[in-house]
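Student: okay, sequence plus prediction incoming.
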Amino acid sequence: MRLLYIKRKTKTEQRYSQKMGRLDTKVTYVKQYFLGLPIKTLHKYRETYYGEVKDCEDCMLFI
């Protein structure tokens, strides 16, 4: 068993962008784990409809 490792997980979220409005996007989280417990999120990014990869800073989480 490894003590420290990095894992990627993709899930669908609803986000809001001022230009596009409400979006259903696939958001990928890159997290660092220690003994199976998540320590911190290193990076999160989303894939657009056209296949581009963008950072999640430009759109907000839609609740």
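Tutor: In hand now; what should we look at?
Student: switch to C-alpha atoms for all contacts and neighbour counts from now on
Tutor: Noted.
Student: centre of the chain to stretch 51-63, how far?
Tutor: The gap between where stretch 51-63 is centred and where its chain is centred comes out at 8 Å by C-alpha atoms, centre = their mean, to the nearest Å.
Student: straight-line length of it, end to end?
Tutor: 24 Å (C-alpha to C-alpha, to the nearest Å).
Student: another one to put next to it:
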Amino acid sequence: MKLITVKRETKQEKRYTPKMGELLTRVTYIRKQFLSIPYKTLHRYRETYYGEIKDCEACSLAR
């Protein structure tokens, strides 16, 4: 039994970018877990409309 694991989870979120406005996009979180309890987010990224992978720091959750 492993105590520390790394899990990837994808969910849809609303994001806002100055060029495109508000959009609904798939955001993937890579998290460390201790006994199946997430405690640290290692990285998060999103997939654009055209299939490119971008970091989530370029857009915000609200206007």
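Tutor: Received it, and whenever you're ready, just let me know what you need. All values derive from a computational prediction rather than experimental measurement.
Student: the strands in structure 1, which residues?
Tutor: Listed in chain order, the strands of structure 1 (DSSP state E) span 4-17, 21-34, 37-47, 53-55, 60-61.
Student: mean deviation of the first one from structure 2?
Tutor: By that I understand strand 4-17 of structure 1. Using mean C-alpha distance after the TM-score superposition for structure 1, strand 4-17 of structure 1 ends up 0.3 Å from its aligned counterpart in structure 2, as a mean over the superposed pairs.
Student: by how many degrees do that strand and strand 21-34 diverge?
Tutor: Put simply, strand 4-17 of structure 1 runs at 170 degrees to strand 21-34, going by axes from the mean of the first three to the mean of the last three C-alpha atoms, to 10 degrees.
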